[in-house]
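Novice: Using only what follows, build the 3D model:
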Amino acid sequence: MRTLLALLLVVSPGPSLDPDQPSASGRAVLETGHVDIGPRVRAGEWTIQIHDDHAAPSVWREPADTVLRVLDTAELVVPDDENYAFLGAAAGSTVHVVPQTERPGVVWIGWNTQDPGVLATAGRGITMTLRGVQGPGPVTVFLQSGNLGAPQVLWSSARPVPQPLWVERNTHTHANWVFGAPGVYLLAVGVTAELPDGSTAATDTVLRFAVGDATDPAAAFGAAYSVPSPSASVSPPLSGTGYAFPLGAIGVVAAVLTIGGVLLQQRRTRRRAEESR
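Specialist: Here you go, the predicted model:
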């Protein structure tokens, strides 16, 4: 069994998406390949959709008609390291992890702000906010800046909501999504953006996850989100309030998913670095 130690954020500034990419109709279960969550603007209307890059050609899908299925191929063991206590899972236990770098047989979930309508409408960027989590276990989305850096939690079901995350325009990002138990999860998320005229655009949706081979995606389609969540009118943290991580300023870096034994090497590397200061 592999050990969870996903170390580096993947952030990719790049060209915007094709403005003519179609919107798919009908239900879809996405269990492998690259997908991104992101805002989309059409005729002045803001929505949150799922960009399915695994389809050929790529399409946008409605979250209500999409289940992100995290199979047992995503199972990893929680390391015996206090730096990962925030996961809320005991060392040696098994969790399902969608990692920062693509793994065969695991859906690769990220988010982007590359829709041409967003680029034409938003200012410096948007705020993605976790508004609530409904599911059988804890959910954590986190990143690390390097081998010597501590994990940085972006979203956690163990913390009060809302949890705003600032995302610069025209960026494409992957981090680590950790689910503490198999089952159906619903994540209420929102997007807000300050527009050039000083007004604020806001939209919300619910993301549907089926975690574990034994979890029927049909149960995720049929689940109703019932956890009270704050209003979408929460102002974005443009002046540094909330969690404002300058995602677009980092550039592209590699992510690492290690196996057992590397944890000890990481500690030795950290110790040598501290002694050389």
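Novice: contacts and neighbour counts: CA atoms only from here.
Specialist: Fine.
Novice: Nearest to the spatial middle of this structure, which residue is it?
Specialist: Nearest residue to the geometric centre of the chain (CA atoms, centre = their mean): G110, 5.2 Å.
Novice: Is that one in a helix, a strand, or coil?
Specialist: Three-state assignment for G110 (DSSP: H, G, I helix; E, B strand; the rest coil): strand.
Novice: W177 is in contact with that one, correct?
Specialist: No - counting by CA atoms under 8 Å, G110 stays clear of W177, with 9.3 Å between them.
Novice: which helix in this structure runs the most residues?
Specialist: helix 262-275 (DSSP state H).
Novice: Secondary structure element holding T173?
Specialist: strand 171-174 (DSSP states H and E).
Novice: who touches that strand?
Specialist: 9-14, 99-101, 109-114, 247-248 (CA atoms under 8 Å, 6 or more residues apart in numbering).
Novice: Now the buried members of those residues.
Specialist: Among the contacts of strand 171-174, those classed as buried by 16 or more other CA atoms under 10 Å are 9-13, 99-101, 109-114, 247-248.
Novice: and for comparison, fold this next one:
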Amino acid sequence: MTVVLLALLGPASAASAAQPAPPDPALDQSIAPDQPVAAGPAVLSAGHVDLGPRYVDGEWTLLVHDDAAEPVWRDPDQTVLRVTDAAIQTVPDDPAYEFLGVAPGTRVHVVPQVQHDDVVWVGWNTQDPRVMRTIDRGVTLELAGVDGPGTVTMYVQAGTFNAPQVLWRSAEPPGQPMWVEVNTHTHANWVFTEPGVYLVAVRVGADLISGERMSAVRHLRFAVGDATSTEAALAAQPGSVEPAASPAAADAGGDGPAEGSRQWLPLGLAATAAGLAVALAVVVLRGRAARRRAERERAAGAAE
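Specialist: All right, here's what the predicted structure looks like:
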């Protein structure tokens, strides 16, 4: 796909491709109020997935919005996000990526900021209609903890010459709050340094227009690597995932990347990220516009 080709064309082509582009149409979505919550376990290995707040039976929580086929919400405890070996990339020899905490040449699994047809595409949204009506301006997402064999890092990058912006690092203490405005839909890069089962605990908190404060913690279940059991990921409990050796001791890639692995981390993501920079700005503006509309509607309702 285009992302791979940009990496192979070299810096000059990548810089040219990084000129402003139309927003990614995949980020333009709305969520119907009656979308159901699917029952039973599911394994999602490709397609569009968002984490988002929603009310279930009147209770504030976090669910997985699965838009790969017929849009549904899913219980994170019943959903495995399978990151196959199609997601393998090689850490570049570039100081800008030292925040990943592994040596250049190391092979890692990356859920990309830009959609890749063969890799599950994980983002977040605050677009459930009831959530949009009830929250005051937005929500806070925090990394509440990670159980897994390696480290997890989430970052965004806008443009070839812009430095990566780190959002979450499991190597740092839990917390790392991230503000998300109402009616936002965003994707980022998720980097896993080792294959295996990961439980990524996410806390969502929000002030409601009623004055209440809502909070919930749920675990995203990742099965990273083709050899990782999705059954093990489904059955895993916080604290039960066996850690492996420190990722700093991982092979620095002397054997080179495996055949078929992706090598577009430094250029592919950055070169296509210019369009995402525009898209993210549009998302923020849409969020603010939606908030203003909601405030006008509340004011009109109070006047009546």
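Novice: circling back to that earlier point, hmm, which two among the buried ones among the contacts of strand 171-174 of the first structure are most spread apart?
Specialist: The distance between the two most remote of those (CA to CA) is 21.4 Å, for P99 and Q114.
Novice: mind listing the strands for the stretch 101-250 of the first structure?
Specialist: 108-112, 125-134, 139-143, 152-156, 163-168, 171-174, 176-179, 183-194, 200-211 (DSSP state E, counting those that start in this stretch).
Novice: equivalent range in the second structure for the last one?
Specialist: This means strand 200-211 of the first structure. Per the alignment by TM-score structural alignment, strand 200-211 of the first structure matches residues 213-224 in the second structure.
Novice: Of all the residues in that stretch, which ones are buried?
Specialist: Per 16+ other CA under 10 Å, stretch 213-224 of the second structure contains these buried residues: S215, R218, H219, L220, R221, F222, A223, V224.
Novice: Mind listing residues that contact that stretch?
Specialist: Taking CA under 8 Å, 6+ apart as the rule, stretch 213-224 of the second structure contacts 60-62, 76-77, 79-85, 109, 144, 192, 194-208, 229-230, 233-234.
Novice: Buried ones only from those residues, please, as a ChimeraX command.
Specialist: Here is the ChimeraX command that selects the buried residues among these (16+ other CA under 10 Å):
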select :60,61,62,76,77,79,80,81,82,83,84,85,109,144,192,194,195,196,197,198,199,200,201,202,203,204,205,206,207,208,230,233,234
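Novice: just to revisit the earlier point, can you check which part of the second structure the strand holding T173 of the first structure sits on?
Specialist: Taking TM-score structural alignment, strand 171-174 of the first structure hits residues 184-187 over in the second structure.
Novice: Same check on stretch 122-131 of the first structure?
Specialist: Counting by TM-score structural alignment, stretch 122-131 of the first structure corresponds to residues 135-144.
Novice: starting at the chain centroid, how far to the matching stretch?
Specialist: 15 Å (CA atoms, centre = their mean, to the nearest Å).
Novice: So for it, what gets flagged as buried?
Specialist: Buried residues in stretch 135-144 of the second structure, counted by 16+ other CA under 10 Å: I135, D136, R137, G138, V139, T140, L141, E142, L143, A144.
Novice: Next: stretch 75-84 of the first structure.
Specialist: Neighbour-count burial for stretch 75-84 of the first structure [16+ other CA under 10 Å]: E75, L76, V77, V78, P79, Y84.
Novice: Mind checking which of these land in strands?
Specialist: Counted as lying in strands by DSSP state E, out of those, are E75, L76, V77.
Novice: With distance to T140 of the first structure added, can I get those residues in JSON lines?
Specialist: What follows is these, written out as JSON lines (distance: CA to CA, whole Å):
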{"residue": "E75", "distance to T140 of the first structure": "15"}
{"residue": "L76", "distance to T140 of the first structure": "14"}
{"residue": "V77", "distance to T140 of the first structure": "15"}
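Novice: tally of neighbours for the counterpart of N147 of the first structure in the second structure?
Specialist: In the second structure, N147 of the first structure lines up with T160, judged by TM-score structural alignment. Counted by other CA atoms under 10 Å, the residues lying close to T160 of the second structure total 23.
Novice: same check, this time on V29 of the first structure
Specialist: 17.
Novice: Fine, thanks again, bye for now.
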